[in-house]
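**Student:** turn this into a structure:
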Amino acid sequence: MAEFTVTGLRVVREAARGGSFTRAAERLGYTQSAVSRQITLMEAAAGQALFERQSRGVRPTDACRIVLRHADAVLDALDAAREELRTPLPPSRIRVGAFSTATAALVPRAIVAASRRSPGLQVRLREGTSAALLSALTRNRIDLAVLSGIAELPEGLEAAPLLQDSLFVAVPPGHPLAAAAGVRPSALREESWIVGSADPRTTLLGAWADPAWEPRIAHVARDWVAKLGLVAAGLGITVVPGLAVPALPPTVSIVRIDDPAAVRPTVLVYRRSGLAADHPFAEALRDSAAELGAELRQRLRP
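**Tutor:** As a prediction, this is how the structure comes out:
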């Protein structure tokens, strides 16, 4: 089956711009027969005519205009990639991936610290899910990944621990638990919950809760701003990772969960053949993790 090709898209675009296969051949440095052959292949891929042949040139069809709209995006992206490849990447640039709550305080602090130590260092941050970041790391799209709760790693990747992230619950300021230093899970059984998924196994609840317990879910919201807004309005409580605590608004109160299982390991993942765990940015991450961990332990004190 015929398929669209980069060469064919360029030929179609030039023929449409110039209104002539001959002009397209001149602009691209092709023979007219080569241009005609490419147009024929592109029309086969489109399944319909792309040009109306006229006595004094050609005119794009409606189908051609659809192809052109997408061709511009594809060709412009390829041109940008070619231009970027002409400029060697600076040796001081590092691409870092992190899960969302790690970008609240841990990773930003590490970026600031690493930039102070190495003024020429450029950090490009990518936020995403653990699965997406592991795939990006394996495919060399990022150099390091800050992930949470990873049990198994793909071949070629290694992990170094950063910190054990304690879990908290966010409650409305007027909630009976708002002034408490900590709370046992059993005291949370009758609460209404704001969760990221209707399936408790896919939320932080599964990290410490009794599997026989069915939480009473009041609202489902994936976005942290929405979750905290619902909590502040008194519509339920939600689990909050310790990494997110420094960035929380004053409209909610934070209470630690007094349970040994109410933690999530946060790790630095890297390729064995890529940047090592002793890279300056990795060192800044470890220092920031230690600093953040000390702050959280201070908060955990009765």
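**Student:** drop to CA atoms for contacts and neighbour counts, all remaining ones
**Tutor:** OK.
**Student:** quick one: the strands in this protein?
**Tutor:** 51-54, 57-60, 93-98, 122-127, 144-148, 157-171, 182-183, 192-195, 216-220, 238-241, 253-257, 263-271 (DSSP state E).
**Student:** excluding its backbone neighbours, what's nearest the residue most central in space within the chain?
**Tutor:** Centroid check for the chain by CA atoms, centre = their mean gives residue 128 as the closest residue, at 2.4 Å. Leaving aside its chain neighbours, residue 128 sits nearest to residue 99 (5.3 Å; criterion: CA to CA, 6 or more residues apart in numbering).
**Student:** that older thread, which of the strands of the chain is buried the deepest?
**Tutor:** Comparing the strands of the chain on average neighbours per residue, with mean count of other CA atoms under 10 Å, the densest one is strand 144-148 at a mean of 26.
**Student:** all helices for the protein, in order.
**Tutor:** For the chain, applying DSSP state H gives helices covering 6-18, 21-28, 32-46, 62-86, 106-117, 130-138, 224-232, 280-300.
**Student:** mind checking the ones you listed for the one nearest to residue 199?
**Tutor:** Nearest to residue 199, of all these, is helix 224-232, at 16.0 Å by CA to CA.
**Student:** the closest one packs against which elements?
**Tutor:** Packing contacts for helix 224-232, counted by 3 or more CA pairs under 8 Å, 6 or more residues apart in numbering; DSSP states H and E, involve strand 157-171, strand 192-195, strand 238-241.
**Student:** out of those strands, which comes closest to residue 85?
**Tutor:** With CA to CA as the criterion, residue 85 lies closest to strand 157-171 of those, at 26.1 Å.
**Student:** ok now that closest one, how far from the chain's centre?
**Tutor:** Taking CA atoms, centre = their mean, to the nearest Å, one finds strand 157-171 lying 18 Å from the centre of the chain it belongs to.
**Student:** one more, so I can put them side by side:
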Amino acid sequence: MLNVHHLRTLAEVVSTGSFAAAAVSLGYTASAVSQQMTALERATGLVLFERGARSARPTSAARHLASRGAGLIDQLTGVERDARSLAAGARGVVRLGSFPTASAALVPGAIARLLRRTPEVAVQLDEGEPDDLVAALRSGSVDVAVVYRYPLSPRRWPPDMVATPLLDDPLRLTVAADHRIVTRPSWRLADLAGETWIASRETTAGARALARLCADAGFTPRVAFRSNDYAVVRALVRAGLGVALVPALADALGTGGGVHQCAVTDARGGPARREVFVLHRPDSSAPLVPATVEALRRAAEGLGRRINRQEPTCAPGTAS
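**Tutor:** Got it, this is the predicted structure:
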């Protein structure tokens, strides 16, 4: 197989007209250029130069070989450039997993930030609940996953994954605009023991967190409607069909008015909330992972400030 470095040197000799000029251009000595051309003649069986006492004139074979090799050298240069870009995280594909609320409220800003810095990057997005996304990380079908957990329904992230906190997402009691507690100066969650509740699916951490919060207040919520789509949950509340516990992140989507929100304090006196993290494998070979995590972290900072500025529209209540 021909040595590509020798072909590159041949092209430079043909272009510049001499071994000495090619040596200056390539950063070699004239002797090194001569040795490379001798090696190329030996490898091809061609006479590439008519050598005189003070000159070496390219033959027609040398010009033909240099012309044919030019395209190959350009392609190789492009491959080398792509390899450097991939290694530096300046191009390539990153596979991102996220839960639906974050996909709508957090992920778009993070992807936009990432693409502004690295426009040649492609992002693939897939959605799922935390258990699905952890499994996808383990299998390698995603590189980075945005997940959540509820302190009221504790869970640990796998020890073989790096978990970076993104933001705290306060839980809001969401009621119809004309609900009786809206005008109360204070209230307790126990005041809602007789209400119809709207919750996420029974197997979800959100449903378990609601059950725990209500248990701390001394009752079991009577759940009549279940949906993992917070737009649906708010629509049911707006229609006066029940009350719900909705993460503030869902309201960052602008899912419409007609409801009031109340801050909720858990039994320990802190705000009821869920916590949002980004996970990745520490041994990931994807160079874009650090840049993606940083883009998510930056986007979460801005989103967290916006959430904290959203004041609840009725007095805070407590689970106790």
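**Student:** rewinding a little: and the residue nearest to residue 128 of structure 1, how far from residue 107 of structure 1?
**Tutor:** 10 Å (CA to CA, to the nearest Å).
**Student:** which of those two has more neighbours?
**Tutor:** With neighbours defined as other CA atoms under 10 Å, residue 99 of structure 1 and residue 107 compare such that residue 107 has more, 24 against 21.
**Student:** residue 286 is in contact with that one, correct?
**Tutor:** No - at 10.1 Å, residue 107 of structure 1 does not count as touching residue 286 under the criterion of CA atoms under 8 Å.
**Student:** what lines up with residue 254 of structure 1 in structure 2?
**Tutor:** When structure 2 is aligned by TM-score structural alignment, the residue opposite residue 254 of structure 1 is residue 261.
**Student:** enumerate every residue touching that match.
**Tutor:** Residue 261 of structure 2 is in contact with 172-175, 312-314, counting by CA atoms under 8 Å, 6 or more residues apart in numbering.
**Student:** excluding its backbone neighbours, what's nearest it?
**Tutor:** In space, residue 261 of structure 2 is closest to residue 174, 4.6 Å off (CA to CA, 6+ apart).
**Student:** the one you found -> structure 1?
**Tutor:** Residue 174 of structure 2 maps onto residue 170 of structure 1 when the alignment is built from TM-score structural alignment.
**Student:** just checking, its match touches residue 249?
**Tutor:** No - with contact defined as CA under 8 Å, residue 170 of structure 1 does not count as touching residue 249 (10.5 Å).
**Student:** quick revisit: let's have the helices and strands packed on helix 224-232 of structure 1 in TSV, adding distance to residue 132 of structure 1.
**Tutor:** As requested, these are exported to TSV (distance: least, CA to CA, whole Å):
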stretch	distance to residue 132 of structure 1
strand 157-171	14
strand 192-195	22
strand 238-241	20
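**Student:** which non-adjacent residue is nearest residue 265 of structure 1?
**Tutor:** residue 164 (4.5 Å).
**Student:** what residues are up against the one you found?
**Tutor:** Residue 164 of structure 1 is in contact with 263-266, 293, counting by CA under 8 Å, 6+ apart.
**Student:** now with 7 Å?
**Tutor:** Going by CA atoms under 7 Å, 6 or more residues apart in numbering, residue 164 of structure 1 touches 263-266.
**Student:** any chance of the residues you listed in TSV, plus distance to residue 244 of structure 1?
**Tutor:** Converted to TSV, the contacts of residue 164 of structure 1 look like this (distance: CA to CA, whole Å):
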residue	distance to residue 244 of structure 1
263	13
264	13
265	14
266	13
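**Student:** neighbours of residue 234 of structure 2, how many?
**Tutor:** Residue 234 of structure 2 has 28 nearby residues by other CA under 10 Å.
**Student:** so what corresponds to it in structure 1?
**Tutor:** Residue correspondence to structure 1 (TM-score structural alignment): residue 234 of structure 2 is matched to residue 228.
**Student:** and its match, how close does it get to residue 109 of structure 1?
**Tutor:** Separation of residue 228 of structure 1 from residue 109 of structure 1 (CA to CA) stands at 23 Å.
**Student:** now residue 288 of structure 1
**Tutor:** Distance from residue 288 of structure 1 to residue 109 of structure 1, by CA to CA: 6 Å.
**Student:** okay, the strands of structure 1 in CSV with distance to residue 13 of structure 1 next?
**Tutor:** As requested, the strands of structure 1 are exported to CSV (distance: least, CA to CA, whole Å):
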stretch, distance to residue 13 of structure 1
strand 51-54, 11
strand 57-60, 10
strand 93-98, 35
strand 122-127, 34
strand 144-148, 40
strand 157-171, 43
strand 182-183, 65
strand 192-195, 49
strand 216-220, 47
strand 238-241, 51
strand 253-257, 58
strand 263-271, 41
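**Student:** from what I can see residue 6 of structure 2 touches residue 36, true?
**Tutor:** Yes - using CA atoms under 7 Å, residue 6 of structure 2 is in contact with residue 36, at 5.8 Å.
**Student:** OK, contacts around the residue nearest to residue 92 of structure 1 when sequence neighbours are not counted?
**Tutor:** Closest residue in space to residue 92 of structure 1, ignoring its immediate chain neighbours: residue 121 at 4.7 Å, by CA to CA, 6+ apart. Contacts for residue 121 of structure 1 (CA under 7 Å, 6+ apart) come out as 92-93, 115.
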